[in-house]
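> Let me see the structure of the following:
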Amino acid sequence: MQRALIRRPSPRLAEGLVTHIERQPVDVELAVRQWHGYVDALHAAGWTTVEVPPVDECPDGVFVEDTMVVYGDVAVIARAGADERRAEAPAAAETVAAQGYRVVPITAPGTLDGGDVLKLGSTIYVGQGGRTNAAGIEQLRAALSTADVRPVPVRKVLHLKSAVTALPDGTVIGYEPLVDDPGAFERFRAVPEEAGAHVVLLDDERLLMAASAPRSAELFVSLGYTPVVVDISEFEKLEGCVTCLSVRLRG
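So this is what the prediction gives:
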């Protein structure tokens, strides 16, 4: 059974942090509808969702991926690089523990955001930059001792997975102007749009992705994949993408 943790948007969503882009007005009611559309897409693909209790006082709480890294039977609970986001973690930790995961916390002086972590089999790339520091990466390496944890630089975007994700065959995809070091990845393929760099693997064929990357969707079709497109425009205004809105659990 494939499961995903989700968390509904805060009424204060429009106050979310913005670091690398200019702030734009966010339509919170539209964002809620888009969130439901995202969840519906997971359900339609056969995923079961588990809702993390909301944290209405945290504008960025909907970006639940940042609260943890799951690998095997371990959930490493993040210590957010932004102080304002640290209150998001406790309820997420309780929820993933209830799903049977062993919880290991990142502690000071380490910082780690889940959005900085790209898992490819036993290789884990971790973006080191504004939100995740060297101490956090070392703690992640200790917690996931069977994995090959590889730091990579992140300076141009908020998180590593703001720049790159990966296809089912292990090819890392990214919008090259925003990727600090494409050579850090064994196989890299450029996509034509920023939002095209973000995919959630629903299975070996279907890719959940944003409606704002139609040319990238065409590329994926040519590679034999089936895009499942959702509109997440309001979350993109807050540097969010399709990966940010869930924590995918397997088995």
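
> Please count neighbours and contacts with C-alpha atoms only from this point.
OK.

> residue furthest from the geometric center of the chain?
Residue farthest from the centre of the chain, counting by Cα atoms, centre = their mean, is Ser222 at 24.9 Å.

> Would you mind measuring from that residue to Arg215?
Distance from Ser222 to Arg215, counting by Cα to Cα, to the nearest Å: 11 Å.

> can you check Val103 too?
If you go by Cα to Cα, the gap between Val103 and Arg215 works out to 40 Å.

> Please say which of those two ends up with more neighbours.
Val103 (19 against 14; other Cα atoms under 10 Å).

> Is it correct that the more buried one is in contact with Ala75?
Yes - counting by Cα atoms under 8 Å, Ala75 is a contact partner of Val103 at 4.9 Å.

> residues shared between the contacts of those two?
Common contact partners of Val103 and Ala75 (Cα atoms under 8 Å, 6 or more residues apart in numbering): Ala93, Val96, Ala97.

> Make JSON lines out of the residues you listed and add distance to Arg248, secondary structure and neighbour count.
Listed next are the shared contacts of Val103 and Ala75 as JSON lines, based on distance: Cα to Cα, whole Å; DSSP: H, G, I helix; E, B strand; the rest coil; neighbours: other Cα atoms under 10 Å:
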{"residue": "Ala93", "distance to Arg248": "14", "secondary structure": "helix", "neighbour count": "22"}
{"residue": "Val96", "distance to Arg248": "11", "secondary structure": "helix", "neighbour count": "23"}
{"residue": "Ala97", "distance to Arg248": "14", "secondary structure": "helix", "neighbour count": "15"}
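
> Now the second one, please; I'll put the structures next to each other:
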Amino acid sequence: MVTVNQQRVPRKRTYLLCSPERFAVEYAINPWMDVTKPVDVELAVKQWNRLRETLVVLGHEVHLLTPEAGLPDMVFAANGAFMVDGTVYGARFKHEQRAPEAALHRAFYESQGWRFIAAGETNEGEGDFVYLPEAYGGLILAGHGFRTELPAHAEAQEAFGRPVVSLHLVDPRFYHLDVALAAIDDGNVAYHPGAFSAASQKVLAQLFPDAVLADDSDALAFGLNLVSDGANVVLNGDATRLAGKLKAAGYTPVPVELSEMRKGGGSVKCCIAELRH
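Below is the predicted model of the structure:
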């Protein structure tokens, strides 16, 4: 049963998800993908439905993107764009296998009437951008090193008029920011220091002295690939130590099982784009 922690106040969120009915591992573009290990699509859909239902039970609004044949990674809806205050900065994928997803995300956002800014630089949406509305008046954290290119950070800053802090990812297992760091409320984060360069670790320590730190095992279990409403933290059930740290900090961990999505190198957050409109 989902419960709401009384020590922290959740904020209703609006999310975009895409069913994994066409999900498969047909190529390898990150260290987690193994084409010799087939996806159990029926189980993937069952696990994804449980995730979607969890978000609804927690009081959040869920929009759905229609999966397309030939695009097996569309289930990872977070990568298609990054949205702040009704403005959408579109994705421009690094790998050609995922490039067509960008147009489908753009069509969705434009159909809603939101302002859409096409990317000139390589970036993978919320995979490498995190927004904290209550940190320093509104702060964007941006990852680079494997997928999103550093010039995209400047492009995002111009798009949103918000300060962007660049963070250098150095461990290929944490190829996106959202597998190494997550917003746990509107002003604080959880992260794994080892995923970042020494300089970026210093920046994070200065910006977030009260951050929740994940150890290597929980980070490798995709524990940081989480979604939080400021009170309830939906995360991979295998990240037990991180769940304990979050609980001690006053949050309510809500574990889910997404073993099939992990075969593609993602978990909870990879499946969810936040629509901040």
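
> Superposing both, give me the TM-score.
Here the superposed chains carry a TM-score of 0.91, computed using TM-score structural alignment, normalised by the length of structure 1; 247 aligned residues with a Cα RMSD of 1.9 Å.

> what's the burial count for the counterpart of Val164 of structure 2 in structure 1?
Aligning on TM-score structural alignment places Val164 of structure 2 opposite Val149 in structure 1. By other Cα under 10 Å, 21 other residues sit near Val149 of structure 1.

> Mind checking what secondary structure Val149 of structure 1 has?
At Val149 of structure 1, secondary structure determined by DSSP: H, G, I helix; E, B strand; the rest coil is strand.

> Tell me the secondary structure at the nearest residue to it once chain neighbours are set aside.
Spatial nearest neighbour of Val149 of structure 1, excluding adjacent residues (Cα to Cα, 6 or more residues apart in numbering): Ile124 at 4.7 Å. Recorded secondary structure, Ile124 of structure 1: strand (three-state DSSP).

> Please identify the helix or strand for Val76 of structure 1.
Following DSSP states H and E, one finds Val76 of structure 1 within strand 74-77.

> I misspoke; the intended subject was Pro11 of structure 1.
Counting by DSSP H and E, Pro11 of structure 1 is found in no helix or strand.

> Hmm, it is touching Asp56, no?
Yes - between Pro11 of structure 1 and Asp56 a contact is recorded at 6.3 Å, counting by Cα under 8 Å.

> so where in structure 1 does stretch 84-94 of structure 2 end up aligned?
With TM-score structural alignment as the criterion, stretch 84-94 of structure 2 aligns to 71-81.

> Please state the offset of the matching stretch from the chain centre?
From the chain centre to the centre of stretch 71-81 of structure 1 is a distance of 13 Å (Cα atoms, centre = their mean, to the nearest Å).

> And it, end to end?
First-to-last distance for stretch 71-81 of structure 1 - Cα to Cα - comes to 21 Å.

> Check which residues of that stretch are buried.
Judged by neighbour count (16 or more other Cα atoms under 10 Å), stretch 71-81 of structure 1 contains these buried residues: Tyr71, Asp73, Val74, Ala75, Val76, Ile77, Ala78, Arg79, Ala80, Gly81.

> I'd like to know how many residues surround the closest residue to Asp216 of structure 2 other than its chain neighbours.
Spatial nearest neighbour of Asp216 of structure 2, chain neighbours left out: His192 (7.1 Å); criterion: Cα to Cα, 6+ apart. Neighbourhood size, His192 of structure 2 [other Cα under 10 Å]: 23.

> In structure 1, what sits opposite His192 of structure 2 in the alignment?
By TM-score structural alignment, His192 of structure 2 lines up with Tyr175.

> Now do the contacts for that match.
Tyr175 of structure 1 sits in contact with Ala163, Val164, Ala190, Val191, Pro192, Glu193, Glu194, Ala195, Gly196, Ala197, where contact means Cα under 8 Å, 6+ apart.

> now do Val199 of structure 1
Thr165, Ala166, Leu167, Leu207, Leu208, Met209, Val242, Thr243.

> Near the aligned partner of Asp60 of structure 1 in structure 2, how many residues? Count them for me, please.
With TM-score structural alignment as the criterion, Asp60 of structure 1 lines up with Asp73 in structure 2. Asp73 of structure 2 sits with 25 neighbouring residues when counted by other Cα under 10 Å.

> For Asp73 of structure 2, give me its contacts.
Remark: with contacts taken as Cα under 8 Å, 6+ apart, Asp73 of structure 2 is in contact with Phe23, Ala24, Arg98, Gly264.

> please redo it, this time with the cut-off set to 7 Å
Phe23 (Cα atoms under 7 Å, 6 or more residues apart in numbering).

> corresponding residues in structure 1 for the helix or strand hosting Glu53 of structure 2?
Assessed by DSSP H and E, Glu53 of structure 2 sits inside helix 41-57. Per TM-score structural alignment, the counterpart of helix 41-57 of structure 2 in structure 1 is residues 28-44.

> so how far does that stretch sit from its counterpart in structure 2?
Compared with structure 2 after fitting, stretch 28-44 of structure 1 has a mean deviation of 1.0 Å; criterion: mean Cα distance after the TM-score superposition for structure 1.

> Now do the same contact list for the nearest residue to Ala205 of structure 2 once chain neighbours are set aside.
Leaving aside its sequence neighbours, Ala205 of structure 2 sits nearest to Ala211 (Cα to Cα, 6+ apart; 8.0 Å). With contacts defined as Cα under 7 Å, 6+ apart, Ala211 of structure 2 is in contact with Asn188, Val189, Ala190.

> Looking at neighbours, which among those residues is most surrounded?
Ala190 (24 neighbours).

> Distance of it relative to His60 of structure 2?
Counting by Cα to Cα - Ala190 of structure 2 and His60 of structure 2 are separated by 22 Å.

> next one: Asn236 of structure 2
Counting by Cα to Cα, the gap from Asn236 of structure 2 to His60 of structure 2 is 19 Å.

> Between the two, which has more neighbouring residues?
For Asn236 of structure 2 versus His60, the count of surrounding residues by other Cα under 10 Å is larger for Asn236: 27 against 16.
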